[in-house]
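**Q** Here's a sequence, model it:
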Amino acid sequence: MKRENYREMTKAEIELKLHQYKEELLNLRFQKVTGNLLNPSRIKQVKREIARIETILNENEIGLTKLSEGK
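**A** Below you'll find the predicted structure:
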């Protein structure tokens, strides 16, 4: 997902997405250990999404950007 799309979301929605990606990363790591991982590059993609989301949340926290207030 693009950064602009995350900035249009509310903080609660972004935190929910972050939680979902962290759960997915945990599951992918378990699959890797057990040898059932079908798409190894997905781990890298999920890590990047987590980093994107955390960056946006940190920017919002220090006041560099503002997130959507709601719909």
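**Q** Could you use CA atoms for every contact and neighbour count after this?
**A** Noted.
**Q** contacting residues for Y6?
**A** When the contact criterion is CA atoms under 8 Å, 6 or more residues apart in numbering, the partners of Y6 are I14, I53, I56.
**Q** if you look at those residues, which of them are in strands?
**A** Secondary structure assignment (DSSP state E) places none of these within strands.
**Q** quick one more, to check against the first:
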Amino acid sequence: MKTNKYVEDLKTKSAAELSQELVAAKKELFNLRFQNATNQLDNTARIKEVRRNIARIQTVMTANLKNVE
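**A** Predicted coordinates for the structure are as follows:
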């Protein structure tokens, strides 16, 4: 149920806000991968969660683009 609320929140955001959110998620994923490579990451499941959030953001962006056309 937590992801449904996250997706609904994404749907209410503008294209600029979504792209900012995407950039932030990609930066977080980079940092998590870096921490994982140096054995500093405790919660490795966070990598999977962030990857899925990136996919969700991209899906909402694509849906919004198709709705505009």
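**Q** Including neighbour count and distance to Y6 of structure 1, could the contacts of Y6 of structure 1 go into JSON lines?
**A** Conversion of these to JSON lines gives the following (neighbours: other CA atoms under 10 Å; distance: CA to CA, whole Å):
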{"residue": "I14", "neighbour count": "19", "distance to Y6 of structure 1": "7"}
{"residue": "I53", "neighbour count": "20", "distance to Y6 of structure 1": "7"}
{"residue": "I56", "neighbour count": "20", "distance to Y6 of structure 1": "8"}
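**Q** Relative to Y21 of structure 1, which of the residues you listed is nearest.
**A** Distances from Y21 of structure 1 to these, taken as CA to CA, are shortest for I53 (9.7 Å).
**Q** how about the counterpart of that closest one in structure 2, what does it touch?
**A** For I53 of structure 1, the aligned position in structure 2 is I57, judged by TM-score structural alignment. I57 of structure 2 makes contact with L10, L18, E21, L22, according to CA under 8 Å, 6+ apart.
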